[in-house]
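J.: I'd like to go over a predicted model; first the sequence, then the structure.
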Amino acid sequence: MFGFVSKCIQSCMGERTSRKTRLVTKDGRCNIEYGNIKYSNHLSFLADFWTTFVEIRWRFVLFLFIASFTLSWFIFGLLWYWISRSNGDLTWQNPAEDHTPCVDNVVGMTTAFLYSLETQTTIGYGGRALTPHCPGAVALLIIQSLLGAIINCFMCGVILSKISLPKKRAKTISFSDMAVISPKNGSLCLSIRVANLRKTLMIGSQIYGKLLRTTNTADGDTVIMDQVNIDFIVDAGKDNLFFVCPLTLYHMIDKSSPFFEMAVDTLHKQDFELVVFLDGTAESTSSACQVRTSFVPQEIMWGYNFLPIISRSKEGKYRVDFSNFSKVVPVATAHCPYCYHNIKGHHHHSRDGHDNQGFEVIEINDPPNFTKM
């Protein structure tokens, strides 16, 4: 019991450390903060107020929504109270029986606030109404109506923009929790699986990667977050993917690859982060979006391959089995890329990959009864 609890604590601490050292989290958020920004630069966020409003959190949007309407009702309520007081309409001013008020039935602060609310929301219960006796009241009615329309349009635009943000579409693009290294079409490849959970396509999809690592230059300088391009391909190419079903991305580990100097026993000792990007345009909304995820050395399994998840039924329909999306099988794989390219027959069944609970390794004894795609 104590051993299980200790293992869980160590696992949680390891995940927390991994999150702290990542630049990009598994769900695509960037783990970066800015410091020592000049005060004048903060004003640029106010100048670009529309983007600021769209990007702030929902809790602040809801607070601003409630505050903007409530505050405008209250301020105009004070103005209506002031107009009624100036005209002698209030109860405590004891108006004469033949007195003509600026607004009927506005006799105090509460009724002035209610009239302000009814005016700006165009409710009009009929109990309070403007009279033509006060020109200033007519002007205030016009100003409040225009300002209320502006607030309505602005807040509705912010809410609709936040709802339709492209990053919401990115939530339905899923990457595998781990990456694998195994032979593919005569080359040693690093593979990642990606799936589109919606039936609508991502038009013009492009996939690429960046390897982030700390390097030392010849001058002795340390370059933090040095970026190296990582090219990915699929069976149909690398650009304009037909992203209608889950795809497996392949990075060929050749002499030009930064993974060429790594081996099965040194991979998890490396310090790098592989960030994978998928750019595309949503077919239904025509909005461009980008999906990001990252892999650290402990999330790359050497000597494993993904289990096929696409099959074809007897009726001729194509079926995607997402229960196998995070399952792998061990395959014969060379100890290192140099051995694979230079020593023939240098393969072994590697089981040194880093396993986790969400990435299941299974054994296959009999070939499955389906047609591979």
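T.: Alright, I've got the coordinates.
J.: Could you use CA atoms for every contact and neighbour count after this?
T.: Will do.
J.: and the closest residue to I203 other than its chain neighbours, what does it touch?
T.: Of all residues not flanking I203 in the chain, T281 sits nearest, at 5.0 Å (CA to CA, 6 or more residues apart in numbering). Contacts for T281 were tallied using CA atoms under 8 Å, 6 or more residues apart in numbering; they are M202, I203, G204, S205, S287, A288, C289.
J.: mind checking how far the second one is from S286?
T.: What it means is I203. If you measure I203 against S286 using CA to CA, to the nearest Å, the figure is 9 Å.
J.: Any idea how far apart the tips of stretch 222-240 sit?
T.: 38 Å.
J.: In addition, the following structure is provided for comparison:
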Amino acid sequence: DMFHVFLHLHMLQLVLFFWLLYLASFLGFAGFWLLLSEPCNVGVHDFWEAFRFSIETQMNIGYGADDSFFNNCSEVAWVLPTQSLLGIVLDTFLLGMVFKRASRGSNRAKTIVFSDTAVLQVAGGCARLVFRVAEMSATPLLQARMEVYCVQHHEDEACPGGIRIEVATLSLEDLTADARTGVLFFGLPAQVSHRIDSSSPLAPPPPRGAVGLDPPHDPKPEAVRRHLRRSPYMEVVVLVSGTEDASASNVEARHSYTLDDIFWDRMFVPCVYVDRKGRHCVDFESLHDTVPASWGQVAEVDRRISSGLPRGELNNEPAFW
């Protein structure tokens, strides 16, 4: 519909459109007022006087007519309310556009921050894909939910171009969410984890002849690493949606991780601490920082960072591909 077409225009295009719309209205009714000037005693003598009179009528900024009753002319009884109502409609349309653009969810979605990189960690003999997401606004989203999808390319001669595109969902674990409703708690940054087991879209395919065997074995971390390294294309798409409380508008933030954004055998540094007053504080600069998993416990990470390790050395290792 036309409303949403105009709503998605660039702001400069929208301003130009309304400027031309108002100008066309002023010019059109200026012609009517010029025609009615003599019989209805409007008091305009040329087109530019009629143009200014048209602006005064539509914008309600005061009259300069010699006869405020227009010589009891019946034509004015139609032209005057028509232009006034048209001005109200244009003003309403303009204000509605400005309000919708100012309150739409894309602006609010900028306060949802995702870690720049994701990591593949090895825990319990199984690989896990881990990333972070946080809310920078003091007022978190209402009914926030998260969905994660994986887009992969597979070589398949039966498909056009020899590439088969697969889109699959990734199940999440250890997520700060209500197990019954799936609603996220965004009071603190959430560390999202996906376990790469035998049913994961990121797992390598089973060996030939092993299909149908029960139960399937979870892939070894090195097998996952080799499989993803040989993958022609893989992208993890993260969607966070919720409701903004002030305007009740729907908000959706998106982020994606490609193979170049995923690091092998690393861990995120702590980004939440408690100050002297007992308040939880979030260091958003540390939200993106990772260190080698060989550093071990959180205490060791804190010790190395506090010993003067430059921040630039935290993420100086390339992705494992």
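T.: Thanks, I have the structure now. As the structure is a computational prediction, the values presented were derived from the model and not from experiment.
J.: Once they're superposed, tell me the TM-score.
T.: Between these two chains, after superposing, the TM-score reads 0.78 (TM-score structural alignment, normalised by the length of structure 2); 278 aligned residues with a CA RMSD of 2.6 Å.
J.: quick one: which of the contacts of T281 of structure 1 is nearest to L78 of structure 1?
T.: L78 of structure 1 lies nearest to S287 out of the contacts of T281 of structure 1, by CA to CA, at 44.4 Å.
J.: number of nearby residues for that closest one?
T.: The number of residues packed near S287 of structure 1 is 16, by other CA atoms under 10 Å.
J.: Let me see the contact set for the aligned partner of Q121 of structure 2 in structure 1.
T.: In structure 1, the residue paired with Q121 of structure 2 is S182, using TM-score structural alignment. By CA under 8 Å, 6+ apart, the residues touching S182 of structure 1 are L188, C189, L190, S191, W302, G303, Y304, N305, V331, A332, T333.
J.: For the closest residue in space to P337 of structure 1 that isn't next to it in sequence, give its distance to H341 of structure 1.
T.: Once flanking residues are discounted, P337 of structure 1 sits nearest to F260: 5.5 Å by CA to CA, 6+ apart. Shown here: F260 of structure 1 relative to H341 of structure 1, a distance of 10 Å by CA to CA.
J.: follow-up on the earlier one: I203 and S286 of structure 1: which is more packed in?
T.: Set side by side, I203 of structure 1 and S286 show more neighbours around I203, with 20 against 12, by other CA under 10 Å.
J.: so where's the longest helix in structure 2?
T.: The longest helix of structure 2 (DSSP state H) is helix 76-103.
J.: Just want the most central residue of structure 2.
T.: A253 (3.6 Å; CA atoms, centre = their mean).
J.: Return the set of buried residues in the strand or helix carrying it.
T.: Secondary structure assigned from DSSP states H and E places A253 of structure 2 in strand 250-258. Under the neighbour-count criterion of 16 or more other CA atoms under 10 Å, strand 250-258 of structure 2 has N250, V251, E252, A253, R254, H255, S256, Y257 buried.
J.: That one vs structure 1, average distance?
T.: Here strand 250-258 of structure 2, set against structure 1 after superposition, deviates by a mean of 1.2 Å using mean CA distance after the TM-score superposition for structure 1.
J.: start and end residues in structure 1 for that strand, please.
T.: Aligned using TM-score structural alignment, strand 250-258 of structure 2 spans residues 288-296 in structure 1.
J.: so what secondary structure elements neighbour the longest strand anywhere in structure 1?
T.: For structure 1, the strand with the greatest residue count under DSSP state E is strand 202-216. Judged by 3 or more CA pairs under 8 Å, 6 or more residues apart in numbering; DSSP states H and E, strand 202-216 of structure 1 is in contact with strand 222-231, strand 239-241, strand 272-282.
J.: which residues sit against the first one?
T.: In this structure, residues lying in contact with strand 222-231 of structure 1 by CA under 8 Å, 6+ apart are 208-217, 251, 257-258.
J.: Mind giving me the ChimeraX command for buried ones among these?
T.: Buried subset of the contacts of strand 222-231 of structure 1, written as a ChimeraX selection, criterion 16+ other CA under 10 Å:
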select :208,209,210,211,212,213,251
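J.: can you list the contacts of strand 222-231 of structure 1 in JSON lines and add distance to T110 of structure 1?
T.: Output for the contacts of strand 222-231 of structure 1, formatted as JSON lines (distance: CA to CA, whole Å):
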{"residue": "Y208", "distance to T110 of structure 1": "62"}
{"residue": "G209", "distance to T110 of structure 1": "62"}
{"residue": "K210", "distance to T110 of structure 1": "62"}
{"residue": "L211", "distance to T110 of structure 1": "64"}
{"residue": "L212", "distance to T110 of structure 1": "62"}
{"residue": "R213", "distance to T110 of structure 1": "64"}
{"residue": "T214", "distance to T110 of structure 1": "65"}
{"residue": "T215", "distance to T110 of structure 1": "69"}
{"residue": "N216", "distance to T110 of structure 1": "71"}
{"residue": "T217", "distance to T110 of structure 1": "72"}
{"residue": "H251", "distance to T110 of structure 1": "70"}
{"residue": "S257", "distance to T110 of structure 1": "73"}
{"residue": "P258", "distance to T110 of structure 1": "72"}
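J.: Spit out the contact partners of the residue lying closest to P221 of structure 2 once chain neighbours are set aside.
T.: The spatial neighbour of P221 of structure 2 that comes closest, neighbours along the chain excluded (CA to CA, 6+ apart), is A127 at 5.1 Å. Contact analysis of A127 of structure 2 by CA under 8 Å, 6+ apart lists L120, Q121, R195, I196, D197, K220, P221, V224.
J.: Quick check: the gap between the aligned residue in structure 1 for the fifth one and F63 of structure 1.
T.: Read it as D197 of structure 2. Counting by TM-score structural alignment, D197 of structure 2 lines up with D254 in structure 1. Separation of D254 of structure 1 from F63 of structure 1 (CA to CA): 54 Å.
J.: Who has more neighbours out of these two?
T.: Set D254 of structure 1 next to F63 and count neighbours by other CA under 10 Å: D254 wins out with 17 against 10.
J.: and the closest residue to that one other than its chain neighbours, which of the three is it?
T.: Among residues not flanking D254 of structure 1 along the chain, F260 sits closest, at 6.1 Å (CA to CA, 6+ apart). Here F260 of structure 1 is recorded as coil under DSSP: H, G, I helix; E, B strand; the rest coil.
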